[in-house]
Every structure is written in structure tokens, then in C-alpha cells.
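> Make a model of this:
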Amino acid sequence: RYEKLPVTVYADQQTASLAVAGRIAALIRSKQAQGKPAVLGLATGVTPIRVYAELVRQHREEGLSFANVVTFNLDEYYPMQPDAVQSYVTFMNENLFDHVDIDKANVHIPDGTLALEDVAAFCLNYEKQIEELGGLDLQILGIGRTGHIGFNEPGSAPNSGTRLVTLDDLTRSDASRDFGGKENVPTKAITMGIGTIFKAREIILMAWSGKKAPIIRKAVEGELSGDVPATYLQLSDHVEFVLDEGAAAGLTRFDTPWLVKDCVWDNTLIKKAVIWLSAEVNKPILKLTEEDYNNHGMAQLAVEQGPVYNINIDIFNQVQHTITGWPGGKPGADDSQRPERAEPARKRSIVFSPHPDDDVISMGGTFIRLVDQGHDVHVAYQTSGNTAVWDDDVLRFVEFAIDFKESEGEDAGVMRQTYEDMRKFMAAKQPNQIDSQEIRNVKGFIRKTEAISGARFAGLPDSNIHFQALPFYETGKIKKNTVGEEDIKLTMELLQKIKPHQVFAAGDFADPNGTHIVCFNIILAALTRLKET
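As a prediction, this is how the structure comes out:
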């Protein structure tokens, strides 16, 4: 058995979140009927946000009361002021507590303002308060890329209690965008221990998206290890992992299902299995033998679809036909076995780039080859990317502009005043504070000039370089707005103007800010609507 604890997989994050919220609501109502408090262990971060949103909805629309609910949060950065935007106090208030009828006296979150010498006593009392209420009825968890639960980093003991811990460098790197840089992320935190979590009568760990798939596989199928604290949950009899399909994709039953069960062998699965087998045994596809198939869970495929020689030839040909030096199609060639059609010989192609560098990073070689082979190539930079520019670069560029203006004998007084205002703003700027409009403009100009330079190097004329500045992104904050009608409309208008034969979407769905997948979905929505018109 590969999976060492119960796992439930839902089609998507929204469906899974609704299911978890429903279980929490049922627990609260059950305890109310018994006249008892519902004692909940709560988590923060992106993972539980939709769960909390559904609980708020049920409170407003279905009368779900939190009057009998007592909560204990997993952790808090140390030191941390409760009114800081990165504080978990702020997070919980914004996402749940300010929108329901919970008694704030029943809310418990580790105190990030304590003097260092008072932390140990606070942690002991935190444990005592949970015990006096009879323990946690339900503990909600997420999981970090290091396998941490709460802030129980690698090396944490399975019987650990609430305590002050030092954060792993990867954990701090992952949090850096919330703090405006890793240097602003606290190095320590107060966290419930793994032993504290274990005492809960029910534990639900949630994870969404393919970014979490590797660590989920380790937590569910790996050996017990202090290097991956979440593996200790395998020792619990009352834990369940709730995943969406992306987070579950690395589990054996989804990733290599032939190792655990008979399969329905369609072409997609056969291709995946043969390529996997080739890598597993370190052999070329054409040299795979029936013994290789039989020894690696693929006997069913060999019997039902064999002989394996024919399978190997078929998959080799399929893979070969995806490889080309002509991304726009080879003019005059037989295109029946090629990934792109030959005609028209000169195509209009558009490359959508979420930020002003993703075109070069993700498909620079293809980009240049399309231009070199004579196609009419356009690039569309979907967002300004202005949150990824250092403040020092802004000052440097403005200083250059002042010097240039004065060298031309022009008055730079207004620009100098703007420059001084920028310096004053930056001197007092708090982590992740929204920049002034002038600073945001300059940051956008810097990214724009970088993008133009890269596109010109690839051979594009300026007329084929487009800057969309999609509204969902232009908030000045790491957290962006939801996609609106205008985002899709602007993309449709550009597509109608260019009328491309090819549409390329640059980027990486594992982008930590989530902008790439949002931009991709905007392209899909625009193409779908245009197809219907």
C-alpha cells in the first residue's frame, strides 16, 4: 500500500473547500445542540481562505452561529505586531473573525509582542488552555514546501509542544513576497507543536495545486522522517488529507497508476507509461523489452496492447513528431507527421507574456526562431510587472532623467521635487506598502524598456510589441484583483486586431505569485468567446 493515511481528492480547490467548510459547520451545529463549545484549531495562509469564505457565507445566509466556537491558531511570526498586515491576527480578522458572531474572548492566537523571556510561560499556558477545554475537536492544517505543519520545521520532534522556533530559510523565502523581501521576514515564530496537533480528535490537512504535489507525495507515501514533519501524521488514526487534483497528481495512483491497479489504456496513458519506463530503466524507448514491462507493473499493457516492440515503435514515432526546428511550420513540407501545419508559409504569431520577461525566459529560443524563419511575430506583455523592481533602481533612473534634462538646458525643478518626494516616501516605507503612483509608473517604465530591448534583440519591430497593462494586476500590491470583464475584453481586441495563426502562452503555472495561470486563463476565456462569435 503506497498511501499510508486516508486521502480524499476533489476535482478542484473550490469543491474541496466547500466540503471542509461543511464539515466544520456540521461540527459547530452538533456542539451547539449539545450545549458544548466547538474547539477549533485554525490555520492561516492561502490554503484555508475559501474555507473561511464559505463559513462566513453560511453565517450570513444560513444562520450559522459562532457564539459557541473557541479557536486556537497554529502559529504567529515572532516578533509581530497584531495590527501589521502580515500578522496572523490581521489575517484571521480579515478572513473570518470580523465577519461572524464569535466572542473575541474565545479567540486565541500566539502573541508576537511578548518579551522573549515571557514566551516559554505563554506557550505552556497556551497548551493548558486547550487542555482545560477538553482538547481540540478539529485541527485544520496546510503544508509548506519543507513539509512543515504549523511552523514545525524539519527536525521537529513528533511529541513537541507549543514553543518558539527558528524558521527554515525556504519558509522565509516563500513568505518574502508578503514582507517585501526576505530580509523583512522574521526569523522566528511561535507555533503549536506536532504533539499538540496530534491530540486533536480530528485532523484535516488541505493542499491545493501542483506546486504542493511533490511534498504531498512525501507526506503520504514517504517514510517517517524528521526531515518532513508532515510524515508524522501517518501515526495518527484520525487524520485525513483533503486535496485537489493538482496536489494529488504526484501520488502513485494518479502519477503511475499501473503500479497499483489495472488501467484503461488509452493513448495518453500508454505514452506516459512508456516514457516513464524508459526513464526508470535508463533505456531508449526502442530498446525496452517485455521483461522491462513485466517488472515494472506494465504486464497488462504488454498483454493487451502488445507486442511491446509495436508499442515502442508507436510511442517513439509520437514523441519524434512533437520535435521540430520549425515552430511556425516548414514551408512546402509534408506536414502530416509534423506538429505544425506547413501553410500558410508565413504565419502571424502572437506570444503572450504574463510579465515583461516571461517571453524570453520561457520560450526565447522559439521566439527568435519564429522571427528568423520569417513569420510575422507579435508579443503582448499582459502586465507591467512593476512590483518586481527595486526602489534603488527607481532612484537611479530618475537621477539619470534629471541629469539628462539639465544637460539639454531644460529646467528639472519639478522632476527634482518628485525625486525628493520619492526618497522621503521610500525612507519611511513599510514592508509591502503600496508605492506612490509616481514610483509605480517608473517601475513600470523600467520593466517596459527591458521588455522592448529583449523583443528588439529577437528581431521584432516596435509596431509588433504590445503592452496590455491588464487591470487585474495594476493594484500596486502583491495581492491582485480578481479577473474582470475588461481584462478579457482587452485580450479579445488584441486578438481581433492581429488575427494570429498561432497563439503562444509563455510562463510557468508554478509561478509563486499566481499571475501566470491567471493570465493564461484570460487568454483561454478570450479565445473561447471569439470562437463563439
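> switch to C-alpha atoms for all contacts and neighbour counts from now on
OK.
> And residue 227, how far from residue 298?
Residue 227 sits 33 Å away from residue 298, going by CA to CA, to the nearest Å.
> So which of the two has more stuff around it?
Neighbour tally, residue 227 and residue 298, criterion other CA atoms under 10 Å: the higher count belongs to residue 298, 23 against 14.
> Ignoring the adjacent residues along the chain, who's closest to the more buried one?
Nearest non-adjacent residue to residue 298, counting by CA to CA, 6 or more residues apart in numbering: residue 258, 6.2 Å away.
> what does residue 149 give?
Excluding the flanking residues, the one nearest residue 149 by CA to CA, 6+ apart is residue 143, at 5.3 Å.
> tell me the contacts of that neighbour?
By CA atoms under 8 Å, 6 or more residues apart in numbering, residue 143 lies in contact with 149-150, 205-207, 230.
> Check residue 100 too.
Each residue near residue 100 by CA under 8 Å, 6+ apart is listed here: 56, 59-60, 65-66.
> at 10 Å what do you get?
By CA atoms under 10 Å, 6 or more residues apart in numbering, the contact list for residue 100 reads 55-60, 64-67, 93.
> How about residue 376?
Residue 376 makes contact with 346-350, 370, 460-461, 464, 498, 500-501 under the criterion CA under 10 Å, 6+ apart.
> out of the residues you listed, which are buried?
346-350, 370, 460, 500 (16 or more other CA atoms under 10 Å).
> so of those, which ones are in helices?
Counting by DSSP state H, the part of these found in helices is residue 370.
> out of the buried ones among the contacts of residue 376, who's nearest residue 188?
Using CA to CA, residue 350 comes nearest to residue 188 of these, at 46.6 Å.
> Identify the residues contacting the nearest residue to the closest one once chain neighbours are set aside.
Distances taken as CA to CA, 6+ apart place residue 378 nearest to residue 350, at 4.6 Å, with adjacent residues excluded. Going by CA under 10 Å, 6+ apart, residue 378 touches 348-352, 367, 371, 455, 460-466, 498, 500, 503.
> Please repeat the previous calculation with a cut-off of 7 Å.
349-351, 464-465 (CA atoms under 7 Å, 6 or more residues apart in numbering).
> Confirm that residue 206 sits in a strand.
Yes. Counting by DSSP: H, G, I helix; E, B strand; the rest coil, residue 206 is found in a strand.
> Tell me which stretches of the stretch 1-150 of the chain form helices.
13-34, 49-62, 88-95, 119-132 (DSSP state H, counting those that start in this stretch).
> okay if I get the contacts of residue 376 as CSV plus distance to residue 200?
What follows is these, written out as CSV (distance: CA to CA, whole Å):
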residue, distance to residue 200
346, 65
347, 61
348, 60
349, 56
350, 54
370, 58
460, 60
461, 63
464, 59
498, 59
500, 57
501, 57
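> how about the residues you listed, which pair is most distant?
Maximum pairwise distance in the contacts of residue 376, criterion CA to CA, is 18.7 Å, between 461 and 501.
> Please generate a structure for the following sequence too, so the two can be compared:
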Amino acid sequence: MARLNLLEETRYEKLPVTIYDNPSVASVAVARRIADLIRSKQDRQETAVLGLATGVTPIRVYAELVRMHKEEGLSFKNVVTFNLDEYYPMNADAPQSYVTFMQDNLFKHIDIDPANVHIPDGTLPLEAIADFCLEYERKITSYGGLDLQILGIGRTGHIGFNEPGSAPNSGTRLVTLDDLTRSDAARDFGGKENVPTKAITMGIGTIFKAREIILMAWSQKKAPILKKAVEGEISGEVPATYLQLSDNVEFVVDQDAASELTRFDTPWLVKDCRWDSQTIKKAVTWLAKTLNKPILKLTEEDYNNHGMAQLATEKGPVYNINIDIFNKLQHTITGWPGGKPNADDSQRPERAQPAVKRSIIFSPHPDDDVISMGGTFIRLADQGHEVHVAYQTSGNTAVWDDDALRFVEFAIDFNKSQNISTQELETLYADMRVFIDKKRPNQTDTSELLTVKGLIRKGEAIAGARFAGLPDDCIHFMNLPFYDKMKVSKKVSYEEDILETMELLRKVQPHQIFAAGDFADPHGTHKVCFDIMLQALKRLKETDEWTKDCWLWLYRGAWHEFEIHEIEMAVPLSPQEVLRKRHAIFKHQSQKDTPVFPGEDAREFWVRAEDRTKETARAYDQLGLAEYEAIEAFVRYPF
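Model prediction:
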């Protein structure tokens, strides 16, 4: 019976999917399977032939293999490897090359014979690539083919660098990279313009010949494309869907990556559900959105025709369900994000007491506060709360070089106008010019240049916070050490950052904390900053009494908004408040027009922010609630 139930739950899934709690556990499991293969081949005195991938996804797998080599005696002397791909053109010793990646993460830490390592050559002349690709295929065949191929998946659905349009029988070849793929790689190269437009990649046909294929995917960021690969129709537009044709494939994913699969996202379509309040809220808002109907107009027939007959039977009549969900959504809306004084707060998202709260907004970058919750920020200040803002990083990598020079030029001219000596400053400026003229893509700036860029963003952030109504002593620049440390090493300790955050929290003793919960941040800074803040808060909870009366609210940035069923506090903005928020964002001049790292969305940050909040307001309106100009959304996080 259990087997039948699982088949029913997964009936939309066209290939096997194994789900783990988190990437670490999943990576260890994959590494164990690789180790078992290597050892079984060693026992038979055979060669283990591995197809290897690069990128963030397999890093923990390689780390576990290295640990097993050092601590458990796992030998790689009988292993031959073939990497999936390499950028073209690309020097082997470049920081962004996959040769460097594999050496740093695996090869130089194990006992593999360098002659057994094969990676596409990014230094070849163009006319030699076709012959090289044929020889790459021949070498794989000469070893009897790949025993195991591990894969990641790109947001275009690419496997290897087989971008949309790739043929299912394609072999190793030179390809042109999709624009989204290059956007995702932009930070590693110091800007999208520096990302190679081409790559050499194994073909889908080559991958298919492997006796076993494991595709790995971690994080919410991969959830939409994973759903297409697992449940979608086979299409060249999503090359990973070709894996549905293989009998030897398994997808190994974490819970976040699996979150949009039907059995988790809309489970009522595939099984009987345990109808708790959150599942009901999600199902009813999904039904209203699917049918483009206000919640109060949903009928029993609507429920029955869309997999929700069980809900109608167990919790009905449906009109009562509709009223309950409508009221729950109505109660998320508040014009008092700090709580309404002297009011009944039993149906409000925030407490009425204390009437004046201490609130702190943690902003990972110097502009996330006003971009993500600028209207609420201003509202809190207007309503008399003691509002603090903490800028967690300097954001000094996201300033154009010529902007930095312009500010130094201003300082020189100002000093001259005041008859102040400028000799040292002019020398510093000349050194900056020389450095910038010779600067390589993604090269770390000099400390002086980083300081100037950090000061630019600091000045902008102060202007934005002042515009929101904050006094200077409520504006805190943390400049957490991890941000600069990660420019030179991926392995950093966060202890200093946690201790500094604890010190600030203990000083403010907030009743409310607002923190960035947008973990789809393509650069990862939001997640790191959140984890540091959360760890600090958990430590303080063990000793500090004020934490018992502190609530943590998550906001989201310019990438994605919370789903309607997730929102627990919705702060509506009038047209005038939207305009005030826009002006606060405009204080960040270095991020206006074209920022250094815009991601794949070409819109300016203020446009993204306004569109996102207007879409949230529109969604509430379409569900039958009041029509607002814009809504900023928050979710309460338990700690």
C-alpha cells in the first residue's frame, strides 16, 4: 500500500527523485555512492570512470571525497575522470577556469594520477576544437564509457553547457552560452561583459551513454527549473528534460529545490491531505488564482473539479471555508507595522504594546532597506517608533571605478578651494588611475579603492535613512568582516560577525527585527547576513531577557516576493508613500541606472521594487480584498 501511495504522489514526476533534508546530507550520500563505485572497481582491479561537474552544486561532494581520502583511506589511483565542460577561450590557470576549480576542490587533495584527469582545453585555436572534441569522445570510449556522470542543472535547464536548442544525440562540441547562463556567471568574472560567450561541453548524447547519471540540485533558486525537468514535457527548450528518456538517471535534491514539485506545492492534486490551517490557506488562494475568481465566489464545484473535494467534505461547507480564509487574509493587512496603540490586537499581525517599539532593520547591502521595505521603514518612523537601521556590509564591490575616481577628484578640488594640501591625495589618485587602467576582470580592488567605494555607499545609505526620518545615532554601519574576507577566500569564520551583531542587538534591545529573507539573492550575501543575525539572536536568547519579547520579521528584496498564503503582515502604501519610497531609493545614486551587478533583470532597482509591491497589491485585490496602490509583505520567523 505504501508503494502505491508513493506512486500516486509522484505520478507527475517522470524520473526518480530522491529528496534530502539539506545539501550537506545529500552531498555526503552522493559522495558515498561514488566511493562505493571506486572501491568495488578496486576489488575487481578495474578502472572507475567518472564524469565530473563544476559549479557550486558539487563542491560539498568533492569536499566529502577529500575527507574520505584523508580520513578513511579512499584511494583514487584507479580513477579516470572526464569533466563536462570548460569556458572558451579560457586559460587553465585563470581563477574562473574549471581546471582551477577542479584542482582547488578535488584533484590536488587526492592521489589521482594527473594523466587520468581530462578537462576540455579552453586554450585551443578555434580550428583545432573539432578534432579535440572527437578525441575527447574517443578517449571516453577507450575506457569503456563513463561509469557514473554527476550533473548540476542551470536555470536555463542546461546540463553541462548544453543550452536550450541542444539535440538529444549531441556530442562534445563548441557551444554558445545562453544569456541567462552568462548573467549567472557575471559575478565570478567581474561583470557579464567579461564572461566568455562560448564553451566546450560534452553533449547530451555523451552524457546519456553513462551507466549511471546523478543530477543534483540545491536551493529554492533551482526549484522552478527542477519542476520543468522532472514534470515537464520533453523539449529542447529545457535540455534536462531529455534525461526523462534514460533508465539510469536519478535526481538528488534538497527540500528547497523540490518545493515546487506537485507533491509538495499542490499536494491535493495527487493525494489526500492533512488539512491544517496553512495548507487550507494555500489551497484556497491557489484555487482562486487558478480560476481568476475572488475567494468569496468559489463554489463547491470549483473545489471538486480541482482536487479539493476532500477539503470540501471534511471542512465544508465551502462558503464557510472561503469566509475563514478571506478573514485570515484581511487580518494580515495593517497600516500599523509597529502595532496600533490602544487597539484590540487579537486579529492584528503586530502587538499593540508597547505603543512605542524599538525596531531594527538589518540591511545586507546599503540599499536593501529602502528597496525592500522603504514604505514600512518610513511608516515606522512617522508613527514615532525608535527605528534603527544596520547596514551589514559595505557593498563596496558594487560601485563603478569611474564613480570612485570622481569622488576623489571632488575631494582634491574641494581641498584646493580651501587651500588645503592635496599632495598625498593626488598621489593616491594617480595610483588609483594606474591600477584601474591595468585592472583585470574580477581583480580585487586596492584597499584604498575599496574604502572610497565603501564611503560612497555609506554616504548614500545615510542620505536614504535620513530621508526615511532616522537620526544619525540610529544609523549603524557594521561593515561585517566576512564581506571583505570572502573576496580572498571562500572559507571564512563568521565568529567576529556574530559577536559584532550580538553587541548591536544587545545595545538596541529591539521589540522588532526586520531582516532580509530573500535567499534567492544571486550573490548569497543575504543568506550569509541572515544566518549571522540568526545565530547572534539565538545565542542572546539563552541569556538576555529582552529576547523573549522580540519578534523577527522577514522582508524580501528586488528578486521575488512571498506567496500570498505565506504573508503574515501586509503593509499597504498610498501613491504618495510609493513616491516617498522611490525618492529614498534614489538617494543610492551609485545603484541607479545600470548597477554593477544587476542580475538578469534589466529594470532599475526602484522599478523592480515598485512593480513587485504593486503586483502584491493586485494579487490581494484579485482575491476580493481592498484595492491598494502597493503592498509590502512580511513573514514572521520563529527563533
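> What would you report as the TM-score here?
TM-score for the superposed chains, counting by TM-score structural alignment, normalised by the length of the first structure: 0.99, backed by 533 aligned residues with a CA RMSD of 1.0 Å.
> hang on, the earlier thing: which of the buried ones among the contacts of residue 376 of the first structure fall in strands?
Mapping these onto strands (DSSP state E) picks out 348-350.
> Which residue range of the first structure does stretch 32-49 of the second structure align onto?
Aligned using TM-score structural alignment, stretch 32-49 of the second structure spans residues 22-39 in the first structure.
> Also stretch 215-233 of the second structure?
Using TM-score structural alignment, stretch 215-233 of the second structure corresponds to residues 205-223 of the first structure.
> for the matching stretch, the distance to its chain's centre please.
14 Å (CA atoms, centre = their mean, to the nearest Å).
> And for stretch 77-84 of the second structure?
Counting by CA atoms, centre = their mean, stretch 77-84 of the second structure comes out at 31 Å from the chain centroid.
> ok, back up a step: most neighbours, which of the contacts of residue 100 of the first structure?
Counting neighbours by other CA under 10 Å, residue 55 comes out on top of these with 27 neighbours.
> residues contacting the counterpart of that residue in the second structure?
Under the alignment (TM-score structural alignment), residue 55 of the first structure maps onto residue 65 of the second structure. Each residue near residue 65 of the second structure by CA under 7 Å, 6+ apart is listed here: residue 31.
> measure residue 65 of the second structure to residue 57 of the second structure for me?
Residue 65 of the second structure sits at a distance of 14 Å from residue 57 of the second structure (criterion: CA to CA).
> Ok, residue 195 of the second structure next?
Distance, residue 195 of the second structure to residue 57 of the second structure, by CA to CA: 20 Å.
> Tell me which of these two has more neighbours.
Between residue 195 of the second structure and residue 57, counted using other CA under 10 Å, the more crowded position is residue 195 (23 against 19).
> May I have the residues that are in contact with the more buried one?
Going by CA under 7 Å, 6+ apart, residue 195 of the second structure touches 182, 185-186, 189.
> and the residues you listed as a markdown table, adding neighbour count and distance to residue 204 of the second structure?
Below are the contacts of residue 195 of the second structure laid out as a markdown table (neighbours: other CA atoms under 10 Å; distance: CA to CA, whole Å):
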| residue | neighbour count | distance to residue 204 of the second structure |
| --- | --- | --- |
| 182 | 21 | 20 |
| 185 | 20 | 22 |
| 186 | 22 | 25 |
| 189 | 18 | 27 |
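> Next step: those residues restricted to helices.
The helices, defined by DSSP H, take in 182, 186, 189 from the contacts of residue 195 of the second structure.
> how far away is residue 438 of the second structure from residue 431 of the second structure?
11 Å.
> okay, these two: which has more neighbours?
Set residue 438 of the second structure next to residue 431 and count neighbours by other CA under 10 Å: residue 431 wins out with 15 against 8.
> Map the more buried one onto the first structure.
Under the alignment (TM-score structural alignment), residue 431 of the second structure pairs with residue 421 of the first structure.
> Out of the ones in strands among the buried ones among the contacts of residue 376 of the first structure, which comes closest to residue 39 of the first structure?
The closest of these to residue 39 of the first structure turns out to be residue 350 (CA to CA; 54.3 Å).
> which ones are touching that closest one?
With contacts defined as CA under 7 Å, 6+ apart, residue 350 of the first structure is in contact with 377-379, 500, 502-504.
> Distance to residue 284 of the first structure and secondary structure added to these, as CSV?
Below are these laid out as CSV (distance: CA to CA, whole Å; DSSP: H, G, I helix; E, B strand; the rest coil):
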residue, distance to residue 284 of the first structure, secondary structure
377, 36, strand
378, 38, strand
379, 38, strand
500, 38, coil
502, 32, strand
503, 33, strand
504, 30, strand
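> hmm, which of the residues you listed are the buried ones?
377-379, 500, 503-504.
> now the strands for the first structure?
7-10, 38-42, 69-73, 75-78, 107-108, 138-141, 163-166, 188-191, 203-207, 239-244, 348-353, 376-381, 465-467, 502-505.
> any chance of these in CSV, plus distance to residue 156 of the first structure?
As requested, these are exported to CSV (distance: least, CA to CA, whole Å):
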stretch, distance to residue 156 of the first structure
strand 7-10, 24
strand 38-42, 19
strand 69-73, 19
strand 75-78, 15
strand 107-108, 23
strand 138-141, 16
strand 163-166, 9
strand 188-191, 11
strand 203-207, 18
strand 239-244, 19
strand 348-353, 41
strand 376-381, 44
strand 465-467, 48
strand 502-505, 42
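> out of those strands, which comes closest to residue 84 of the first structure?
When the strands of the first structure are compared (using CA to CA), the closest one is strand 75-78, at 10.8 Å.
> whereabouts in the second structure does the closest one align?
Mapped onto the second structure using TM-score structural alignment, strand 75-78 of the first structure spans residues 85-88.
> Same question for stretch 386-404 of the first structure.
The aligned range for stretch 386-404 of the first structure in the second structure is 396-414, by TM-score structural alignment.
> Okay, buried residues for that stretch please.
Neighbour-count burial for stretch 396-414 of the second structure, counted by 16+ other CA under 10 Å, picks out 396-399, 401, 404-405, 408, 412.
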